[in-house]
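Chemist: From the sequence below, what's the structure:
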Amino acid sequence: MAPASISPLGEVLHDLLTARTLRERNKELALALVAAVNRGEDDSLTRDWTAPAGPGRRALPAGLRLTVESLLADGDVVVLRATARAGQEAWSLVTEFRFDTAGRIASHHDMLVPEPMAT
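Modeler: Down below sits the predicted model:
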């Protein structure tokens, strides 16, 4: 039996489902990175911040915990907004990940801003 051709509507639905699946997978990968950080694992999400401080670099304290505030995905890009806490200190984190087709981080950019101390 010859395969049935897919209608234009079928192609559109297939593309939408494939894109949704990719976005969901990438969001799950970003959440898995957060979970790894919260378990204390050395991870690409915090490696730049936990290395020894040097010129223009700041090392974060041990015991860092991340709380996800929002997570947005579009294609192979995921933007994560979180609160990072260690002891009494807190930072706002915004990071953008681009994942390759195998689910590895292809690029990663972030911004970490100290939150003012509550009085």
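Chemist: alpha carbons only for contacts and neighbour counts from here, please
Modeler: Will do.
Chemist: middle-most residue in the protein, spatially?
Modeler: Note on the chain: the residue nearest the mean C-alpha position is A30, at 3.5 Å, using CA atoms, centre = their mean.
Chemist: What spatial separation is found between that one and S7?
Modeler: Here the criterion is CA to CA, to the nearest Å. By it, A30 lies 35 Å from S7.
Chemist: And for L66?
Modeler: Per CA to CA, L66 is found 45 Å from S7.
Chemist: Could you also give me the structure for this second sequence? I'd like to compare it with the first:
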Amino acid sequence: MTPMLNEPLSGALHELLAARSLRERNRELVLALVAAGNRGEANDLTRPWTGPAATGAPTLPEGLRLTAESVIADNDAVALRATARAHGAAWSLVAELRFDAAGRVEQCHRLLVPDTTKAA
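Modeler: Have a look, this model is predicted:
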């Protein structure tokens, strides 16, 4: 017997696949924000390092590099653990982001901790 789209199993499968694709989309959006920060584009993740430019647009320190250590997505929320480096300094960045249906950042909560260990 071939399953039909109106059967309960196909509805549950549809919900499961829709939830998975939403998590994957949001995970990719966070990684895109990391990549944009590495290109020097100010965004919600790089806000702690932004400074005003002469033109009024925010600027980032030269050489700021973000490295995504882990990304966990659940429904519309994504948790990012990253390392940020600039001018010999390093920070641990933990961020929780929520996205709207269009993929725009709806909420962003960041915790930034300076790395106090000395590199050998």
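Chemist: what's the TM between chain one and chain two?
Modeler: The TM-score (TM-score structural alignment, normalised by the length of structure 1) is 0.84; 109 aligned residues with a CA RMSD of 1.6 Å.
Chemist: ok so, going back, between L66 and S7 of structure 1, which one's more packed in?
Modeler: A side-by-side neighbour count of L66 of structure 1 and S7, using other CA atoms under 10 Å, places L66 first with 21 against 9.
Chemist: Pull the contacting residues for the nearest residue to the more buried one once chain neighbours are set aside.
Modeler: Closest residue in space to L66 of structure 1, ignoring its immediate chain neighbours: A84 at 4.5 Å, by CA to CA, 6 or more residues apart in numbering. With contact set as CA atoms under 8 Å, 6 or more residues apart in numbering, A84 of structure 1 has these partners: L64, R65, L66, T67, A90, W91, S92, L93.
Chemist: Using PyMOL, define a selection of the buried residues within those residues.
Modeler: The buried subset of the contacts of A84 of structure 1, as determined by 16 or more other CA atoms under 10 Å, is captured in PyMOL by this line:
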select buried, resi 64+65+66+90+91+92+93
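Chemist: all helices of structure 1, in order?
Modeler: With DSSP state H as the criterion, structure 1 has helices at 8-38, 47-50.
Chemist: Pipe those helices into CSV and attach distance to E115 of structure 1 per row.
Modeler: Listed next are the helices of structure 1 as CSV, based on distance: least, CA to CA, whole Å:
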stretch, distance to E115 of structure 1
helix 8-38, 19
helix 47-50, 16
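Chemist: between the ones you listed, which one is nearest to V77 of structure 1?
Modeler: Set against V77 of structure 1 and scored by CA to CA, those come closest in helix 8-38, at 7.5 Å.
Chemist: which residues in structure 2 does that closest one align to?
Modeler: Aligning helix 8-38 of structure 1 against structure 2 (TM-score structural alignment) gives residues 8-38.
Chemist: Check the mean deviation of that stretch from structure 1.
Modeler: Superposing on structure 1 and averaging over aligned pairs (mean CA distance after the TM-score superposition for structure 1), stretch 8-38 of structure 2 comes out at 0.4 Å.
Chemist: Would you indicate which residues of that stretch are buried?
Modeler: For stretch 8-38 of structure 2, burial by neighbour count (16+ other CA under 10 Å) applies to 22-27, 29-31, 33-38.
Chemist: of those, closest to H14 of structure 2?
Modeler: Among the buried residues of stretch 8-38 of structure 2, and counting by CA to CA, the member closest to H14 of structure 2 is L22, at 12.2 Å.
Chemist: wait, the closest one sits on V78?
Modeler: No: judged on CA atoms under 8 Å, L22 of structure 2 makes no contact with V78 at a distance of 10.6 Å.
Chemist: That's all I had, so thanks and see you.
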